[in-house]
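**Student:** For reference, the sequence and a predicted model appear below.
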Amino acid sequence: MLNGEKKMERPFRWAMVGGGRLGQVGYKHRIGALRDNTAYQLVAGAFDIEPARGKDFGINIGVDEERCYPDYKTMFTKEALRADGIEVVSIATPNGTHYEICKAALEAGLHVICEKPLFFTSEEGEEIKALAEEKGKIVGVTYGFSGNQMLLQMRAMIEQGLIGDIRVVDLEYTHGFNATDKSDKVSEAQKWRVDPKIAGPSFVLGDLSTHTYYMSQLIMPNMKISRLLCDRQSFISSRAPLEDNAFVLMQYENGAVGRLWTSSINAGCMDGHRIRIVGSKASLEWWDSKPGELRYEVQGEPIQTLIRAMPYLDDLCNADERLGALHQEGLSESWANIYLKIALAIDAKNRNDEETLKNLIYPDIDAGINGIRWIENCVRSAENGAAWVEFENKKSISI
């Protein structure tokens, strides 16, 4: 169980690029990083594309005025001159900026925590991976839901053979907040998400379902896709060629099949984030609306609901427990778990502790690249008339 005690010598000096007053994800990053005040200390930031607004915001969240910078380049340059300069930076900016900021951060000798999808192409991902290895730095990806510990319970139960051989993978991440084009016109955070130059080759595939795809890989690390079919739609025509709805069929190397539905036009839906894994003996189902519960259905037996923080759960799951049974956890704890594990990875990297790095389960650079490749293959299938395509590991989609 986690109780906030320090797991490393001191907190890392941490900064943010983006995540300011008008951003949708900045606060999630901060509550995740600062939940355990023994892991990170926010000391600097380039919080906004508008310098004055970014500076005002930084001061209002307690950052020293002199360390509220007009842009990330200035911040990296000036912080490098300080004895107490930043060591880690989070990138909470639109997709199209991730690559250049991440590259600049690594070249400045910083560890990086970046929003998803990581970059536009897997080639960019491989380039950044090579640079991170050269510099001896960690690149983590904020798949924000993946810190829910019941996902690790699913992983443990599958590894122990409790559901048998996996046959069906059923994934869904949908909501209805973009059922009309109103948000595209009034929300700055939404406008760039439907602009291919900024968002990349997809909308909901990248913005929503990369979360769920990564979570499925976290749960089933040995399940590899052999081929897939993607059918995507732009029900709001002004979003074309980017999709606001998509269906993906997947075939796995072990013979299992999968489907994924992702959508932002599921009118009336507040939370359609669900994962169901069907095995030859039993099934497991997790739903984001009830993140502390796991439905366990054994063929021929009464349905069971497993509850987080209970002693009957696997140690892999309970190691990330924070509040104890009877007290509800949620998305903030999930983000905190991710940020803490990335901090542990950074600490291990700094100490050349490869054994700890090998055993840590967190969204690393490989997870980010795998997410890019999944998007690339989905787009390739959709652009070929929703055709089945072999899952390629090196294919890129140019914009």
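**Tutor:** Perfect, thanks for sending it.
**Student:** hey, let's count contacts and neighbours off CA atoms from now on
**Tutor:** Will do.
**Student:** and residue 354, how many neighbours?
**Tutor:** Residue crowding around residue 354 was assessed by other C-alpha atoms under 10 Å; the count is 11.
**Student:** wait, doesn't it sit right on residue 348?
**Tutor:** Yes. Contact criterion C-alpha atoms under 8 Å: residue 354 and residue 348 qualify, at 7.0 Å.
**Student:** residue ranges of the strands in the stretch 151-300 of the chain, please?
**Tutor:** Taking DSSP state E, counting those that start in this stretch, the strands of the stretch 151-300 of the chain run over residues 166-174, 225-233, 245-252, 257-263, 272-279, 282-287, 293-298.
**Student:** Against which helices or strands is the fifth one packed?
**Tutor:** Taking 3 or more C-alpha pairs under 8 Å, 6 or more residues apart in numbering; DSSP states H and E as the contact definition, the neighbouring helices and strands of strand 272-279 are strand 166-174, helix 210-219, strand 282-287.
**Student:** second one coming, line it up with the first:
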Amino acid sequence: MLNGERKIERPLRWGMVGGGRTGNVGYKHRLGALRDNTAFQLLAGAFDIDPARGKDFGINLGVDPSRCYPDYKTMFQEEAKRKDGVEVVSIATPNATHYEICKAALNAGLHVICEKPLFFEVGQGEEIKALAEEKGKIVGVTYGFSGSQVLLQMRSMVKNGDLGQIHMIELQYTHGFGCDFKADQTNEGQKWRVNPKISGPSFVLGDLSTHTYYMSQLICPDMKIKQVLCDRQSFVKSRKPLEDNAYCLMRYENGAVGRMWASAVNAGCMNGHRIRIVGSKASIEFSDNQPNELLYEVQGKPIQKLIRAMPYLYDECNADERLGALHAEGLPESWANIYLKFAIAIDAKNRGDKETLKNLVYPDINAGIEGIRWVQNCVKSANAGGIWVDFK
């Protein structure tokens, strides 16, 4: 159980690039990082492309005005001059900027926590991975839903053979808020997501499905995709060539199969985020709408509903619970769990603790590269007319 006690010697000195007043994700980063005040301390930021607005925002967060910077380059330069300068930075900016900011941060001697999708090309990911290894730094990726401890219960059940051999993986992340196409022009957080120059080669594949794909890899780490087939649509025509709906089929190396549905135009849907793992003996199903519950369906037996934080769950699951089974947890706790693991990973890297890094389950640079690989191959398949392509 987590109760806020320190897991590292001192809070990490933390800064942010982006995540300002008009962004959609900045508050989630701060909720996660500051939930345990023993993990991170927000000391600096280049919060906005508009320097005046960013400074005003930072001051309202309680950041020293002199450490509210007009841009990330200035922040990295000025913080490097301070004895108490930041040592880790979160990148919560539009997709097209991730690569250059991440590279600059590593070259400035900073650990990095970056939004997804990490970059546009697998080669960029491999380059940053090599740079991070050279600099002795951690690169984490904020797949924020993946901090739910119920996913660790699913991982343990798969590992321990409770489901038997895995045959099918069903993935879905959909909502209906993309039906409001006017938001493409009026909402600051939406505008860039439908601009291919900024968002990259995809909309919902990068914005939504990368979350669920990583969660499936967390649950089933030994399941490797062999081939993928993707068919994507732009039901709001002005979004072409970006998709607002996509269907993907997967073939795994062990003979299992899978499906992914990602959509921003599932009209009326508030949050259709679910994962179902089907084995030869039993199935498990997680829904983000009920994050404290896990359906466990054994063939020939009554359906069981497993509840978060109960003693019958695996230790790996309950190690991350915070509030007890009586009280519901959700997305803020998931983000907090991810950020706490980022802090533990950074601390371990600084100390040369290879054993902790080896056993820590969190979305690292490799998870980010896999997310890039997922999007690249799906786009490749769709652009070729929806054909099977080798996953590479």
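**Tutor:** Ah, there it is. Just so we're clear, the structure is a prediction, and the values are computed from it rather than from any experiment.
**Student:** is it possible to export the helices and strands packed on strand 272-279 of structure 1 to a markdown table including mean neighbour count and distance to residue 253 of structure 1?
**Tutor:** Shown next, in a markdown table, are those (neighbours: other C-alpha atoms under 10 Å; distance: least, C-alpha to C-alpha, whole Å):
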| stretch | mean neighbour count | distance to residue 253 of structure 1 |
| --- | --- | --- |
| strand 166-174 | 21 | 11 |
| helix 210-219 | 21 | 14 |
| strand 282-287 | 20 | 20 |
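**Student:** Kindly state which of these is positioned closest to residue 119 of structure 1.
**Tutor:** Minimum separation from residue 119 of structure 1 across those (C-alpha to C-alpha) falls at helix 210-219, 12.2 Å.
**Student:** which outside residues touch the closest one?
**Tutor:** By C-alpha atoms under 8 Å, 6 or more residues apart in numbering, the residues outside helix 210-219 of structure 1 that reach it are 116-117, 143-146, 151-152, 154-155, 158, 171-173, 223, 273, 275, 367, 371, 374-375.
**Student:** And stretch 336-343 of structure 2, what's buried?
**Tutor:** Neighbour-count burial for stretch 336-343 of structure 2, counted by 16 or more other C-alpha atoms under 10 Å, picks out 336, 337, 338, 339, 340, 341, 342, 343.
**Student:** Was I right to think the third one contacts residue 140?
**Tutor:** No. With contact defined as C-alpha under 8 Å, residue 338 of structure 2 does not count as touching residue 140 (9.2 Å).
**Student:** Mean distance between the helix or strand encompassing residue 140 of structure 2 and structure 1 after superposition?
**Tutor:** Per DSSP states H and E, residue 140 of structure 2 falls inside strand 139-141. Compared with structure 1 after fitting, strand 139-141 of structure 2 deviates on average by 0.2 Å (mean C-alpha distance after the TM-score superposition for structure 1).
**Student:** Which strands and helices lie in contact with that strand?
**Tutor:** Strand 139-141 of structure 2 is packed against strand 111-114, helix 365-383, with contacts defined by 3+ C-alpha pairs under 8 Å, 6+ apart.
**Student:** Nearest to residue 293 of structure 2, out of the ones you listed?
**Tutor:** Ranking those by proximity to residue 293 of structure 2 (C-alpha to C-alpha) places helix 365-383 first, at 25.3 Å.
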